[in-house]
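# Okay, here's the prediction I keep looking at, along with the sequence it came from:
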Amino acid sequence: MKKLIRDNKGLIAFLLLFGVFRTAVADWNPIPSSSMRPNLLEGDVVFVNRLAFDLKMPLTDTIVTHTGEPQRGDVVTFSSPTDGTRLIKRLVALPGDVVELRNEMLIINGKQAQYDAVQQVMEPIGQVEVPALRISEHLDGRQRRVQFIPKIDTQARNFGPVTVPPGQYMMLGDNRDNSHDSRYIGFVPRNLLIGRAERVLVSADTLTNWAPRFHRFGMSLRD
């Protein structure tokens, strides 16, 4: 064993440093589901800045120091508070915010988001396609495209009002009717935030022929 370690110490050191880098500095995250459509698609691989909010001890959720503050509208990767699964959603509410959804309309601290630029599309759900609406959502000077799927039967179109507890955050998927987010898993404590997704690194159409989507390479996720 000692000889094996001695003969491969360069490789072992590289792997250790690479592991530290991925768990403390920067990472990449494949998109496996449709919960962030239309902004993130299955087959996208996003770059995650792990130093955007906190410096953590490698391989742990222990925060050494804060490096920045999460903002409404950030696309964030985090560990689910229910089972530890890594998720990616949009941060919509900060500690102390009062959040409400009424017939899909997002309301933060009594201020309702404004909606325009409606686009009708067909959205794949399993083996079929159903009608969906893509709409620009404006709130606090930030804008993003969100998607509603009227044919999905869900009670989550109405939610709250609830107050986000201290040190926690509310996450929603941009695909509002097809996302397992804070409406189901609860608020997300800060120590479970992994990092902020900055841009799409590469992308391939995994639902059909795996063709590269070159127009998405390098696409920014910041408003």
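That came through fine.

# Every contact and neighbour count from this point should use C-alpha atoms.
Fine.

# now do the same end-to-end measure for stretch 72-88.
14 Å (CA to CA, to the nearest Å).

# Now that stretch: buried residues?
Using 16 or more other CA atoms under 10 Å as the test for burial, stretch 72-88 gives 72, 73, 74, 75, 76, 77, 78, 79, 80, 87, 88.

# With stretch 3-21 instead?
Going through stretch 3-21 with 16+ other CA under 10 Å, nothing comes out buried.

# Contact partners for the closest residue to residue 46 other than its chain neighbours?
Closest residue to residue 46 apart from its sequence neighbours, by CA to CA, 6 or more residues apart in numbering: residue 200 at 4.3 Å. Going by CA atoms under 8 Å, 6 or more residues apart in numbering, residue 200 touches 44, 45, 46, 47, 216, 217, 218, 219, 220, 221.

# and the fourth one, that's in a strand?
It refers to residue 47. Yes - per DSSP: H, G, I helix; E, B strand; the rest coil, residue 47 lies within a strand segment.

# just to revisit the earlier point, among the contacts of residue 200, name the buried ones.
For the contacts of residue 200, buried by 16+ other CA under 10 Å: 44, 45, 46, 47, 216, 217, 218, 221.

# Contacts for the top helix by length along the chain, please.
Longest helix in the chain, counting residues (DSSP state H): helix 9-24. Helix 9-24 has contacts (CA under 8 Å, 6+ apart) with 5, 27, 50, 51, 55, 56, 57, 58, 59.

# got these as TSV, with secondary structure columns?
As requested, the contacts of helix 9-24 are exported to TSV (three-state DSSP):
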residue	secondary structure
5	helix
27	strand
50	coil
51	coil
55	strand
56	strand
57	coil
58	coil
59	coil
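
# Among the buried ones among the contacts of residue 200, find me the one that's closest to residue 152.
residue 44 (24.3 Å; CA to CA).

# Show me the helices in this protein, by range?
Under DSSP H, the chain gives helices at 2-7, 9-24, 182-185.

# Give the buried residues for the last one.
When you say that, I think you mean helix 182-185. Per 16+ other CA under 10 Å, helix 182-185 contains these buried residues: 182, 183.

# what about it, distance to the chain center?
14 Å (CA atoms, centre = their mean, to the nearest Å).

# Presented hereafter is structure B, for comparison with structure A:
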Amino acid sequence: MPTLANLWRNNKSLIAFIFLMVVFRSAVADWNSVPSGSMLPTIREGDRIFVDKMAYDLRVPLTHIRIAHLADPQRGDIVTIDSSAAHELLVKRIVAIPGDSVSLVDNVLYVNGVRAQYRSLVVAPMRDAPSSPGIYLVEHLDKSSRVVRWSPVAPSPRSSFGPVIVPAGKYFMLGDNRDNSADSRYFGFFPRSEVMGRTRRVAYSLDPDHFYLPRIDRFGAALDAVAAAAKLPAY
């Protein structure tokens, strides 16, 4: 029967590789799958997003213990949250930081009394199911832009709220699929300590509607590329 010493002696290279990979994915960078459509069209079902675990903090591997503060999340950042309120890992966009006043009026975003600008996209960034048509708009506020999806057929009961003030040490986050996202409107403000990392790119993507074949065009794609390329007169 093999002993631990024999297992180490015969497989030390593999064991060391696995250990280093676990440490790397825990504390440095990781890729996460996105099972829901709450961030459509920015992040699609089947996307595996690249997450920079050191964007804001340096942590002890395999824990939430912070060794060093590196930066603070900013408005417009897409982040992963290990949410105690939702009991799962979420991916959302920060729309308001501590001290901000934030509100929605029929899905139109206001931060500190400033109304976001909107522009309709001539060509939709993705195909909707016939039973669930959406409207796609570029939303611009505070020097950042993103594509958001509104669902006129099935609007969210929380498409209007506020204004509310974001408390110290917390953030207000929304999904880009505004009428189909469980976010701060349902779970409240997310604590800074639950923000695990920032994502800006797709690592790779598999299409769940076509036998999980690779979506080659999304490999390495920048998440806000469509919005960044759009010129934005007021909507």
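Looks like it arrived, so ask away. Just so you know, these numbers come straight off a predicted model, no measurement behind them.

# re earlier: so what does the residue nearest to residue 46 of the first structure match up with in the second structure?
Taking TM-score structural alignment, residue 200 of the first structure has residue 202 as its aligned residue in the second structure.

# My read is that residue 66 of the second structure contacts residue 53, right?
No - counting by CA atoms under 8 Å, residue 66 of the second structure sits too far from residue 53 to count as a contact (11.5 Å).

# who's more crowded, those two?
residue 53 (24 against 13; other CA atoms under 10 Å).

# Residue 155 of the first structure versus the counterpart of the more buried one in the first structure, what's the distance?
Aligning on TM-score structural alignment places residue 53 of the second structure opposite residue 50 in the first structure. As judged by CA to CA, residue 50 of the first structure and residue 155 of the first structure stand 34 Å apart.

# and if you look at residue 99 of the first structure?
Taking CA to CA, one finds residue 99 of the first structure at 16 Å from residue 155 of the first structure.

# Please say which of these two ends up with more neighbours.
Using other CA under 10 Å as the criterion, residue 99 of the first structure and residue 155 rank with residue 99 on top: 22 against 9.

# check contacts around the equivalent of the more buried one over in the second structure.
Taking TM-score structural alignment, the alignment pairs residue 99 of the first structure with residue 102 from the second structure. By CA under 8 Å, 6+ apart, the contact set of residue 102 of the second structure is 96, 109, 110, 111, 112, 113, 162, 163, 164, 165, 166.

# Of the residues you listed - the most surrounded one?
For the contacts of residue 102 of the second structure, the largest number of neighbours (other CA under 10 Å) sits with residue 96, at 25 neighbours.

# Correct me if wrong: that residue contacts residue 171.
Yes - with contact defined as CA under 8 Å, residue 96 of the second structure and residue 171 form a contacting pair (6.0 Å).

# Give the equivalent position in the first structure for residue 24 of the second structure.
Using TM-score structural alignment, the partner of residue 24 of the second structure in the first structure is residue 21.

# go on, residue 158 of the second structure?
By TM-score structural alignment, residue 158 of the second structure lines up with residue 156 in the first structure.

# Name the nearest residue to that match, sequence neighbours excluded.
Spatial nearest neighbour of residue 156 of the first structure, chain neighbours left out: residue 183 (6.9 Å); criterion: CA to CA, 6+ apart.

# Residue 154 of the second structure: how many residues sit nearby?
The burial count for residue 154 of the second structure: 12, using other CA under 10 Å.

# ok, it - contacts?
So residue 154 of the second structure contacts 132, 179 (CA under 8 Å, 6+ apart).

# Same check on the one 5 residues further on?
Contacts were defined as CA under 8 Å, 6+ apart; by that measure residue 159 of the second structure touches 104, 105, 106, 107, 178, 179.

# What's the local residue count around the alignment partner in the first structure of the last one?
Counting by TM-score structural alignment, residue 179 of the second structure corresponds to residue 177 in the first structure. For residue 177 of the first structure, the count of nearby residues is 22 (other CA under 10 Å).

# Does residue 177 of the first structure touch residue 146 like I think?
No - Residue 177 of the first structure is not in contact with residue 146 according to CA under 8 Å; the separation is 10.0 Å.

# of all the buried residues of stretch 72-88 of the first structure, which comes closest to residue 1 of the first structure?
The closest of the buried residues of stretch 72-88 of the first structure to residue 1 of the first structure turns out to be residue 79 (CA to CA; 35.9 Å).

# Stretch 164-175 of the second structure: end-to-end distance?
With CA to CA, one end of stretch 164-175 of the second structure sits 18 Å from the other.

# How about residues contacting it?
Against stretch 164-175 of the second structure from outside (CA under 8 Å, 6+ apart): 38-40, 91-103, 181-185, 188-192.

# Now list the buried members of those.
Neighbour counting with 16+ other CA under 10 Å marks 38-40, 91-98, 100-103, 181-185, 189-192 as buried within the contacts of stretch 164-175 of the second structure.
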